[in-house]
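1. no sequence on this one, just coordinates:
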């Protein structure tokens, strides 16, 4: 009788131990599954965050008493993939802001209306992106930057000349290979041909920027870092000299094939007899923006 009770108790004890082992196993398996899930989500989230580009808004303004933007460029910088894309936005681009289609202001006029805040908001609404950094240059600060950067060797594809209001020569560039100083560089990027072809000017600006970047990459990264750190002085910016120096250091190491240029897709249309506006192609624009998120 005792032996039978002993076996019964032993059987119950073994069953209890097996249940405990099974529960422990289930808990361990569940914990491992949760850990793997959290790790995968964490890795995925980190990868997505790391691969998201930073957007910088570069704006060149004129010397009018109330200036407007003549050059607008959205720079997409992806430090993880070492990819840089510069998207030029024609200043005549219709912003979509206004009481009706005929009275919409252009991107260039947005700066005159509300400065960089209005311009940044205009570009964000137009391109559906978030811009956290902006850099504003005028003629004076551009010339100062070029004086520190050095002369640029560039082929000038056509004769370029412009006279001031009093009839005296403002600048005159001849066709052919030239070494452009700060004044020559400013003349090259701001020249507008007699047909007032804004897209042709943007293409020249992109050639100029490409040449500058290639020339910069011939220097050591630390040299570019040091130069920008000491001479960073835009007209107005929320990018500190330390941030600008770090950006110059990183871009120095970007492969040349990863530096790309684009113009915001669209076409020029007549707003009235005397005014043309750049009307964005929304589908092609999204393709261009998507290319910055590789």
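-> The structure has been received and is ready for your questions. Please read these numbers as outputs of a predicted model, since none were measured by experiment.
2. Only C-alpha atoms from now on, for both contacts and neighbour counts.
-> OK.
3. show me what contacts the residue nearest the centre of the chain?
-> Centroid-nearest residue in the chain, with CA atoms, centre = their mean: residue 75, separated by 1.9 Å. With contact taken as CA atoms under 8 Å, 6 or more residues apart in numbering, residue 75 is in contact with 54, 55, 56, 57, 58, 84, 85, 86, 87.
4. Put this next to the first one:
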């Protein structure tokens, strides 16, 4: 889709920081002593959690499907773990995990015997289309986690079917064929393991965690009697239990369809990671997994699960990247299928930066011309004048393709978010340096046709506008 076409559509629609206790006497307690105590405590707690999990999970069967030797060969067999002095498993190398969210109803698996309920009921099965697809990378070498969201309507080649939607792969050949299709789409990125979870498992998992706090960006209402799907969520800060979380994750009935849903899923995952991976929650993980284990199928070992949970629990927001597969909507004729068309050039860049392929992205990215970056400035409908001030400021600093988007936000922000929409955190960091405010976040929750989306916060008022020259460029709102 061209920039102009999308803009018309737009109209219609840390390094770890220490926390100081104001009541503490910092003069009497050296910082290095506090840091040493904190790190020691973390090490002891992590070791205890790891040992507890190892004992508790050792008899938890999570594998539901048996792969043939040829299917097993699709997944990288190289060792993933090492063990510390307390025999707690640690990741020894980067690991790529394919996660498939499966929604199966009675009409999807007619060969199974079902009670006739008069509607398409959910079935505890892994045989259907993948309703969502993620590729996770846990990278101990670079100390980050990457989540690549792959829209289910992505057009790609699936062996045995040809050019089709990528969500067909699991239904046609299970996790091995799905992994093969994803690897092919991503220029032969190796895939080490897989996890399949169906929607019933997601609901039970959220309930077992005690729910999740999330800002719902819009009113969501949809009814489908044929599936007994009833979505009714109000805009604003919400505490979502399992049922409401499923409503949020399954809603796709707006201008962007499944792509908008992918963006909301990233917001949900961010909130879930930040709230769920606490020491208290990790200690509850054996009980949580016992609740959902019949809804999960994976070839991960118990020790690998422990290692990945421990690795992720130590990450802050800046060490967790979320990217959506670059692409564009197609324009189907009547009766034709709608697809998400992959942008293969941008996919190569994302894969090079976040999945360590041979393309030297790091060398080329440092010479990017800022005038080529498409920067969308996003804020509330009532705050457009301030957004225009930021655009003028950006254009005065060489970012000539900056624009005010009319895809408004509804959540007021204290701190400006500089969203690397296409996964390019190098350019986002450069923008942040020129602004002097804000927080860089790698995720695809911004404006789709932008390289970077700046979600305006109150800290923008701290910028010295006297630095804007008189010959700043005139800007256009899209």
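-> All right, it came through fine. Predicted model only: the values in this text are computed from it and were never measured.
5. TM-score for this pair?
-> After superposition, the two chains reach a TM-score (TM-score structural alignment, normalised by the length of structure 1) of 0.75; 240 aligned residues with a CA RMSD of 2.3 Å.
6. Sketch out the strands for the stretch 1-150 of structure 1, chain order is fine.
-> Assigned strands in the stretch 1-150 of structure 1, in chain order: 54-61, 69-78, 83-89, 133-137 (criterion: DSSP state E, counting those that start in this stretch).
7. Relative to residue 34 of structure 1, which of the ones you listed is closest?
-> Residue 34 of structure 1 sits nearest to strand 69-78 of all the strands of the stretch 1-150 of structure 1, at 31.7 Å, using CA to CA.
8. so where in structure 2 does the closest one end up aligned?
-> Taken onto structure 2 by TM-score structural alignment, strand 69-78 of structure 1 occupies residues 130-139 there.
9. Go through that stretch and flag the buried ones.
-> Residues of stretch 130-139 of structure 2 classed as buried by neighbour count (16 or more other CA atoms under 10 Å): 130, 131, 132, 133, 134, 135, 136, 137, 138, 139.
10. which residues of the stretch 1-150 of structure 2 fall in helices?
-> 3-12, 31-57, 69-72 (DSSP state H, counting those that start in this stretch).
11. Include distance to residue 310 of structure 2 and mean neighbour count when you put these into CSV, please.
-> What follows is the helices of the stretch 1-150 of structure 2, written out as CSV (distance: least, CA to CA, whole Å; neighbours: other CA atoms under 10 Å):
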stretch, distance to residue 310 of structure 2, mean neighbour count
helix 3-12, 41, 14
helix 31-57, 7, 15
helix 69-72, 26, 12
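12. Now distance to residue 156 of structure 2 too, for those helices, in TSV please.
-> What follows is these, written out as TSV (distance: least, CA to CA, whole Å):
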stretch	distance to residue 156 of structure 2
helix 3-12	23
helix 31-57	37
helix 69-72	20
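13. Let me know which of the ones you listed is the nearest to residue 258 of structure 2.
-> Comparison of these against residue 258 of structure 2 by CA to CA identifies helix 3-12 as nearest, at 15.6 Å.
14. and that closest one, how far from the chain's centre?
-> Centroid displacement of helix 3-12 of structure 2 relative to its chain, using CA atoms, centre = their mean, to the nearest Å, is 25 Å.
15. Stretch 165-176 of structure 2 now?
-> On the basis of CA atoms, centre = their mean, the separation between the geometric centre of stretch 165-176 of structure 2 and that of its chain is 21 Å.
16. what does stretch 218-230 of structure 2 give?
-> Using CA atoms, centre = their mean, the distance from the centre of stretch 218-230 of structure 2 to the centre of the chain it belongs to is 24 Å.
17. what's the answer for stretch 153-171 of structure 1, then?
-> Mean C-alpha position of stretch 153-171 of structure 1 versus that of the full chain (CA atoms, centre = their mean) differs by 30 Å.
18. Kindly name the residues of structure 1 that line up with stretch 230-248 of structure 2.
-> Matched against structure 1 by TM-score structural alignment, stretch 230-248 of structure 2 falls on residues 170-188.
19. Repeat that for stretch 164-175 of structure 2.
-> Residues 105-116 of structure 1 are the counterpart of stretch 164-175 of structure 2, counting by TM-score structural alignment.
20. Which of the residues in the matching stretch are classified as buried?
-> Within stretch 105-116 of structure 1, the residues scored as buried using 16+ other CA under 10 Å are 105, 106, 107, 108, 109, 110, 111, 112, 115, 116.
21. so which of these comes closest to residue 28 of structure 1?
-> Sorting those by how near they are to residue 28 of structure 1, with CA to CA, puts residue 116 at the top with 56.3 Å.
22. which residues touch that closest one?
-> In this structure, residue 116 of structure 1 makes contact with 134, 136, judged by CA under 8 Å, 6+ apart.
23. From residue 107 of structure 1, how far out is it?
-> Residue 116 of structure 1 sits 11 Å away from residue 107 of structure 1 when distances are taken as CA to CA, to the nearest Å.
24. if we can go back for a sec, indicate which one of the helices of the stretch 1-150 of structure 2 is closest to residue 250 of structure 2.
-> Using CA to CA as the measure, helix 3-12 is the one of these that comes nearest residue 250 of structure 2, at 22.4 Å.
25. now the closest one: which residue numbers in structure 1?
-> Per the alignment by TM-score structural alignment, helix 3-12 of structure 2 matches no residues in structure 1.
26. Okay, helices next: where are they in the stretch 301-450 of structure 2?
-> Along the stretch 301-450 of structure 2, the segments classed as helices by DSSP H, counting those that start in this stretch run 302-313, 344-355, 361-365, 384-396, 425-435.
27. Could you do the stretch 1-150 of structure 1 as well?
-> Here the stretch 1-150 of structure 1 has its helices, by DSSP H, counting those that start in this stretch, at 2-51, 107-127, 139-149.
28. Looking at the ones you listed, which one is packed in the most?
-> For these, the stretch with the most neighbours on average is helix 107-127, a mean of 19; neighbours defined as mean count of other CA atoms under 10 Å.
29. what about stretch 213-233 of structure 2, how long is it end to end?
-> When the termini of stretch 213-233 of structure 2 are compared using CA to CA, they are 13 Å apart.
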